[in-house]
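[1] My questions are about this predicted structure, shown below with the sequence.
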Amino acid sequence: MSTRSALPVIAVAAAVAVLAGCTSTKSDGKKSSGLELVSAGKLTTCTHLPYAPFQVKKSGKIVGFDVDLVDLVAKDLGVKQEIVNTPFEGIETGNSFTIRKCDLAAAGMTITSARDKVMDFSDPYFDATQALLTKTGKPYKKVEDLKGKKLGYQKATTGGIFAKDHGKGVDLVEFEDLGLLLTAVKSGQVDAGINDNGVLFDYVKQNPDTKVTAEFDTGEQYGIGVRTGNDALRKKINAAIKKAKSDGSYDRIYKKWFGAAPKNQKN
């Protein structure tokens, strides 16, 4: 949906002007809850497709692990979730919140210190790490093995940061989204690709001519992002995550999308 990397947000006059003209709507039309939504009766989620199994379009509908988890938040609020597909860079720089495009962002997004400066995060809800995808039979086990070869990464992601930090002498190729990156590995356009382990293991299930050859212990955790200072919504999200983990809903959703109950999740 990881993960995805942090770039410092640059405040621009145009964004300020848009923000000044925007007003949010209370979910219940009252001031008592302190909760504000950008559209009445809807919990608007920003994401970036495709990022299976966290969010992906199937039969004209956006589905996935993140979708089901946010549906629990929407249910607790008594509203429906509406999903907006938008460039990931706009999400992770916080601009999507600045222009009131959405209430929250659920996009398989790693919590980082840089991102935390431009948005607020929920409690962590998923553990992740970077991994390497190649065509079956290729010998690459680490980024350094690809010296003189092409390594693909997704724009604005933590995988891209890892590749740049460890890829001296590697020909790095940037892709706008995960789908283009995966296709490039499968077609041989690049020798390998780096991204979050969850999405890569999901991909190889349907593409046995590809293989995850390595995982790198980057210790990442996903969080749901909200506009800085939107504590009312952040607390609602945290409560829904905590409830899901205590009543079995989290395990059920996890098994639905990953085929097994969660193991070694830190939270």
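    All right, it came through fine. Quantities reported herein were computed from a predicted structural model and do not represent experimental measurements. Numbering: from 1, shown residues only.
[2] going forward, measure contacts between C-alpha atoms and count neighbours the same way
    Will do.
[3] which helices and strands does the longest helix along the chain pack with?
    If each helix of the chain is counted by residues according to DSSP state H, the longest one is helix 231-247. Applying 3 or more Cα pairs under 8 Å, 6 or more residues apart in numbering; DSSP states H and E, we find helix 231-247 packed against helix 65-77, helix 249-258.
[4] Use this one as the comparison:
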Amino acid sequence: MVLAGCNAQNGSTTTTSDPVPSATRTSSSTTASASSKSGSPNGALAAGSRLDAILAAKKLKVCTTGDYRPFSYLDPKTKQRSGIDVTMVQNLATSLEVPIEWVPTTWKTLMPDFTRKCDIAVGGVSISTERAQKAFFSDPVVTEGKTPITLCSNVSKYSTVAQINQPGVRAITPEGGTNEKFARANFPKAKIIVWGDNNTIFDQIIAGKADVMTTDASETVWVANTQPKLCAVHPQKPFNFSQKAYLLPRGDVAWQEYVNEWLNIARHDGTWAAATKPWFGATRLG
């Protein structure tokens, strides 16, 4: 699904970009012979598909970091979860008629936590060949890439890499992850501001302490929907390519096919549209 356009409404923002670079998906026909010998829960299928195990256990174990809106967020005060992927996986659990067991993880420990503890991982997970060596992916839910966000009055000033990569341009980025990596690789002439507080990073642009930030297009659309002074710059035509999907056990084709069939229905019956509307407003997803 390709992001296009944005609307603005009041709200608050938090950002933590997925730190694993995205790459072209590998074929879902990848075999699980290596993992089946290891005894990993995500390996051998001799006992049947994970789908059968979920139905037998009467619970769906979901890994998520809870720190990456608009996909997954765990409120530190209320302990309530929200986000597009949170809503979607709740619908998946409903289709299975089982409750969810949430399994906390971090981006650093996502893969080992997933392979040991979870049936599915959600929350803005980027597809990468590194991850595809260890797991399957669902069909992509979002196709996007890095794109700028800035004051609406400055959109024309920071719409290209060349415009941002200029002395005097203050390009702010979260510490670590793919955003800082992209900024340092593409804006060597600009002043890179590394900001440690993800809750206030966009406020720095509004306050005039930074000029622009380059992050995932989906995040720019969400922020622009909550901050009327900020605009996503061509989110439908990002600087590079990436896709987000749901992480699934390697080798388990039956479970992967179930998730993909559920996802196909959700895209067409209004479930996906309802999940994205609170975060993207009237933004159209192709």
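    Cool, the structure landed. All values derive from a computational prediction rather than experimental measurement.
[5] related to what we said a few turns ago, distance to G188 of the first structure and mean neighbour count for the helices and strands packed on helix 231-247 of the first structure - can I get that in CSV?
    Compiled in CSV, those are given as follows (distance: least, Cα to Cα, whole Å; neighbours: other Cα atoms under 10 Å):
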stretch, distance to G188 of the first structure, mean neighbour count
helix 65-77, 29, 20
helix 249-258, 27, 18
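[6] and those helices as JSON lines, adding distance to P87 of the first structure?
    Below are these laid out as JSON lines (distance: least, Cα to Cα, whole Å):
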{"stretch": "helix 65-77", "distance to P87 of the first structure": "17"}
{"stretch": "helix 249-258", "distance to P87 of the first structure": "24"}
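[7] I'd like to know which of those helices is closest to Y153 of the first structure.
    Proximity to Y153 of the first structure (Cα to Cα) singles out helix 65-77 among these, at 21.8 Å.
[8] now that closest one: which residue numbers in the second structure?
    Aligning helix 65-77 of the first structure against the second structure (TM-score structural alignment) gives residues 84-96.
[9] once aligned to the first structure, how far is that stretch on average?
    Its match in the first structure and stretch 84-96 of the second structure itself, once the structures are fitted together, sit a mean 1.5 Å apart by mean Cα distance after the TM-score superposition for the first structure.
[10] ranges for the helices of the second structure?
    Under DSSP H, the second structure gives helices at 33-38, 50-57, 84-96, 110-117, 129-132, 161-164, 177-186, 201-206, 217-226, 253-268, 271-280.
[11] Can you check the distance spanned by stretch 115-134 of the second structure, start to finish?
    8 Å (Cα to Cα, to the nearest Å).
[12] residues of the longest helix of the first structure that come out buried?
    D231, L233, R234, K236, I237, N238, A240, I241, A244 (16 or more other Cα atoms under 10 Å).
[13] Just tell me what the last one corresponds to in the second structure.
    With TM-score structural alignment as the criterion, A244 of the first structure lines up with A266 in the second structure.
[14] before we move on, what about the first one?
    In the second structure, the position corresponding to D231 of the first structure is occupied by V253, as judged by TM-score structural alignment.
[15] And its match, how close does it get to R81 of the second structure?
    Taking Cα to Cα, one finds V253 of the second structure at 29 Å from R81 of the second structure.
[16] do T65 of the second structure as well
    Counting by Cα to Cα, the gap from T65 of the second structure to R81 of the second structure is 11 Å.
[17] excluding its backbone neighbours, what's nearest T143 of the second structure?
    Q243 (4.4 Å; Cα to Cα, 6 or more residues apart in numbering).
[18] just G223 of the first structure next, same as before
    That would be P124: by Cα to Cα, 6+ apart, it lies 4.8 Å from G223 of the first structure.
[19] Map that neighbour across to the second structure for me.
    For P124 of the first structure, the aligned position in the second structure is occupied by P140, per TM-score structural alignment.
[20] One more: S113 of the first structure?
    S113 of the first structure maps onto T129 in the second structure, by TM-score structural alignment.
[21] Also A15 of the first structure?
    So, by TM-score structural alignment, A15 of the first structure is left unmatched.
[22] I'd assumed S96 was in contact with A15 of the first structure.
    No: shown here, A15 of the first structure and S96 do not form a contact pair, counting by Cα atoms under 8 Å, at 10.0 Å.
[23] More neighbours: which of the two?
    Taking neighbours as other Cα atoms under 10 Å, A15 of the first structure and S96 compare with S96 leading, 24 against 15.
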